[in-house]
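Engineer: Got a predicted model here, sequence first, then my questions.
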Amino acid sequence: MRAATALDYRELARRRLPRFLFDYLDGGSYGETTLRRNLQDLEQVTLRQRVLRDVSNIDLSVELFGQKSAMPVGLGPVGFSGICARRGEVQAARAAEAAGVPFCLSTMSVCSLDEMSAAVARPIWFQLYMMRDRAIMRDLMAKARDLGCTALVFTVDAPVGAVRYRDIRAGLIGSTGWRPTIKRVWQAMQHPSWAWDVGVSGRPHGLGNIAPALPDKAGLDDIFAWIGANLEPGVSWKDLDIIRSEWKGPLIIKGVLEVEDAREAVKIGADGLVVSNHGGRQLDGAPSTTLALPPIADAVGDDLTLLVDGGVRSGLDVVRMIALGAKGVLLGRAWAYALAAAGEQGVAHMLKLMEAEMRVAMALVGVNRVAAIDRQTLANW
């Protein structure tokens, strides 16, 4: 495998994908300040090098929501990832299954829950938004339950969609008519490998989970219009009673950055929490997850299983996040870049890199179990 790091995979993805798709994957909202902070703040976390502490038997395994994971890493939900490679979510889930780590399917996935269930044996997680149409939500939760999904990841930081200027400039959103379609087709033609493998051979390109709610032969403009019209700005904590009553398995609340909100998640009976700023794609100017995580871990870390995402590009970054208080890390762009660059093989290789980098980092900070990584592992906190 030519690529050696997530940054290499990012560059390979940039070369392979049409601009409108790469910019959708790579970009954030407005000036992308929070997107940059996620990377920069995590990079500044310094670890203590410890020596002469027997690290001959390093164990990365953890238990997340009743399911053993080979390491404290999962593939988080990434919308539209199914067009980064042919039937992309299936390829990524197969790589996660082989690596023994969780995979979470986005509501806005190209591959449906049915397709995923037929493709992998390891149970997956399912991510859901609060929608205006509660019937669609109930149907999706019922299907996820019936198909054996073991956890529901409920995203709460998108009551409205933020403006992503890169998507507008690339022609993905922001205008109607034939011009943006022609622009996207032209971009796809400049990437013939993707155009044939995914654009032609990877159909259908709709959103499999919400296809029944969309008009026949819905295009990208129809899909984004539907998403914008069905996000629920009127949602409040009391509305999560619907979710808790309908979903009996582990419930994970995704998109929390403040201690007060984390405490509310505990009150409603959540089993887990993802400290997340949506990868810098929602509130630009919000704090990085690196800075938000420690006070939340101090406040509620013993009351639920605390996960985090945002800016993680290596196994070293995983160790940093665990030291800051997380029990596990959800990857986003890191696996999507690898998928776009090299499909299932790329995701599998990226996960092997994460594992190898974690083993080296743990050995050099002097621990041999994930549970032994804590604030004492940090030099600057």
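Structural biologist: In hand now; what should we look at?
Engineer: Please count neighbours and contacts with C-alpha atoms only from this point.
Structural biologist: Will do.
Engineer: With adjacent residues omitted, what lies nearest to Val156?
Structural biologist: Gly255 (5.5 Å; C-alpha to C-alpha, 6 or more residues apart in numbering).
Engineer: Against that first model, consider the following:
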Amino acid sequence: MVKRQIPNPRDLIPLMQFKKPELNGKKRRLDGALTVYDLRDIAQRRTPKAAFDYTEGAAEAELSLARARQAFEDIEFHPSILRDVSKVDTSREILGAPVSMPFGIAPTGFTRMMQTEGEIAGAGAAGAAGIPFSLSTMGTTSIEDVKAANPTGRNWFQLYMWKDRERSMALVDRAAKAGFDTLLVTVDVPVAGARLRDKRNGFSIPPQLSLGTVVNAIPRPWWWIDFLTTEPLAFASLSKWSGTVGELLDTMFDPTVDFDDLAWIRDQWPGKVVVKGVQNLDDAKRLASMGIDGITLSNHGGRQLDRAPIPFHLLPDVSREVGRDMEVHIDTGIMSGADIVASVALGADFALLGRAYLYGLMAGGREGVDRMIDIVGEQITRTMRLLGVSTLDELGPQHVTQLARLTPIAKVATDAAEALPAKPRAPRAKKPVAAK
């Protein structure tokens, strides 16, 4: 029999400590976010549909994005035990300079539409965390203002080569003069992908208001207050444009750009050059032979060619073949620090986070981006400890298995044929012997 007694209030007091209420609504929301997906949910509640969908959406049926995220879920970690992981070092050298963690903020366009602080919030948060910030050609903050927001940190400039070459290189020159140390040359946008959400939402420059847009925005007055009481939205690199984002891309971007153009661009830039948008091993080898400093395995976040290769699946082969000759970076589908640890284990030097950054921005401006970086950094450290490693260099293929889900039919047939027992060969019929 269990002996029961009337509880003594003095014994209960230590068990009933109430949490001090947080009166700051933004801090309360962000403190409650424990994953990037939590930040995404906050962002969706606080951002009008057209702006949120611009971040959330991908091309056509959005299969490339879904597959990229699934690829990171389809892994198995292999931890080692009884290792001293009391201290974990997440830093490394990337493109000739140190970073505190193996990820940075990817270039994003139209950023101030997501939340009015835009690139200023991203650059400031990246600088404070000791990671690089990338400014897009289609960014909504000038090169010089980004430098002012992150004066001592690492700033990278992402270049789309326009049909107007002179104008493109004028931006490159400005970035070099402002002290940006790396040029990201994006090569997977000869034409705009079919981003159907944007078409359905009438997402354009300047934004075209419809009755549906207004109705959707009514429950989000804070977004409208920010939007209407700050500097009018515009691309920092454009004087003006009236039309959809896709029409802008098709008008500006040059589908004739080739490897010779890339070599010419490299010669104009005084710093490091990374080619972003590599999607096969042969192109990676050719870029390595050109002396490019790094590549980013990327299908543009699934926003260009739907059903494109999954960067995470390409990573092991590409890293094995060219990793000694240049750095291999990765983006698309990364939603946690564990995804980054898995990428490093399979050969990536560095990762870029785009949507995760924008979810944080929409969830809480600068504080939201800070929170995203904290979440991902904590996940990286915790995953490393649980794997039994204390530095990034200790991570290797032995720590991760990529589980098969999307396997090419030809490979399945070949593997199946090899697994079958060999059929006994029928004896050849003897030729009749001619009579002598």
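Structural biologist: Done, it's in. Given the structure is predicted, the values throughout are model-derived calculations rather than measurements.
Engineer: Provide the TM-score value for the superposition.
Structural biologist: Laid over one another, the chains give 0.93 as their TM-score (TM-score structural alignment, normalised by the length of the first structure), with 372 aligned residues with a C-alpha RMSD of 1.9 Å.
Engineer: Could you give the residue range in the second structure aligned to stretch 331-349 of the first structure?
Structural biologist: Aligned by TM-score structural alignment, stretch 331-349 of the first structure falls on residues 353-371 of the second structure.
Engineer: quick one, strands of the stretch 251-381 of the first structure?
Structural biologist: 251-256, 272-275, 305-308, 328-331 (DSSP state E, counting those that start in this stretch).
Engineer: okay, now the aligned residue in the second structure for Ala371 of the first structure: neighbour count?
Structural biologist: By TM-score structural alignment, Ala371 of the first structure lines up with Asp393 in the second structure. The local packing of Asp393 of the second structure (other C-alpha atoms under 10 Å) involves 14 other residues.
Engineer: residues touching the counterpart of Glu246 of the first structure in the second structure, list them.
Structural biologist: Using TM-score structural alignment, the partner of Glu246 of the first structure in the second structure is Gln268. Shown in contact with Gln268 of the second structure (C-alpha atoms under 8 Å, 6 or more residues apart in numbering): no residues.
Engineer: Distance of Gln268 of the second structure relative to Phe235 of the second structure?
Structural biologist: 24 Å (C-alpha to C-alpha, to the nearest Å).
Engineer: before we move on, what about Val36 of the second structure?
Structural biologist: Taking C-alpha to C-alpha as the measure, Val36 of the second structure falls 27 Å from Phe235 of the second structure.
Engineer: With Lys163 of the second structure instead?
Structural biologist: Taking C-alpha to C-alpha, one finds Lys163 of the second structure at 17 Å from Phe235 of the second structure.
Engineer: more crowded one of those two?
Structural biologist: Relative neighbour count places Phe235 above the other of Lys163 of the second structure and Phe235, with 22 against 15, counting by other C-alpha under 10 Å.
Engineer: Just to check, the more buried one is in contact with Gly139?
Structural biologist: Yes: with contact defined as C-alpha atoms under 8 Å, Phe235 of the second structure counts as touching Gly139 (5.8 Å).
Engineer: what is in contact with those two at once?
Structural biologist: With C-alpha under 8 Å, 6+ apart as the test, Phe235 of the second structure and Gly139 both reach Phe110.
Engineer: circling back: okay if I get the strands of the stretch 251-381 of the first structure as TSV plus distance to Glu344 of the first structure and mean neighbour count?
Structural biologist: What follows is the strands of the stretch 251-381 of the first structure, written out as TSV (distance: least, C-alpha to C-alpha, whole Å; neighbours: other C-alpha atoms under 10 Å):
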stretch	distance to Glu344 of the first structure	mean neighbour count
strand 251-256	26	24
strand 272-275	25	27
strand 305-308	24	26
strand 328-331	15	25
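Engineer: Reformat the ones you listed as JSON lines; add distance to Ser29 of the first structure.
Structural biologist: Formatted as JSON lines, those follow (distance: least, C-alpha to C-alpha, whole Å):
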{"stretch": "strand 251-256", "distance to Ser29 of the first structure": "15"}
{"stretch": "strand 272-275", "distance to Ser29 of the first structure": "18"}
{"stretch": "strand 305-308", "distance to Ser29 of the first structure": "20"}
{"stretch": "strand 328-331", "distance to Ser29 of the first structure": "19"}
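Engineer: Tell me which of those strands lies nearest to Pro192 of the first structure.
Structural biologist: The closest of the strands of the stretch 251-381 of the first structure to Pro192 of the first structure is strand 328-331. By C-alpha to C-alpha, the value is 28.3 Å.
Engineer: quick one: the helices in the stretch 1-150 of the second structure?
Structural biologist: All helices of the stretch 1-150 of the second structure, identified by DSSP state H, counting those that start in this stretch, fall at 9-12, 25-31, 36-46, 49-56, 63-73, 111-114, 118-129, 143-149.
Engineer: out of those, deepest packed?
Structural biologist: Stretch with highest mean neighbour count among these: helix 111-114 (a mean of 26; mean count of other C-alpha atoms under 10 Å).
Engineer: after superposition, how close is it to the first structure?
Structural biologist: Once fitted to the first structure, helix 111-114 of the second structure is off its aligned match by 1.8 Å on average (mean C-alpha distance after the TM-score superposition for the first structure).
Engineer: What residues in the first structure pair up with that helix?
Structural biologist: By TM-score structural alignment, helix 111-114 of the second structure lines up with residues 81-84 in the first structure.
Engineer: next one: that stretch to chain centre, how far?
Structural biologist: With C-alpha atoms, centre = their mean, to the nearest Å as the basis, stretch 81-84 of the first structure stands 13 Å off its chain's centre.
Engineer: Many thanks, we can stop here.
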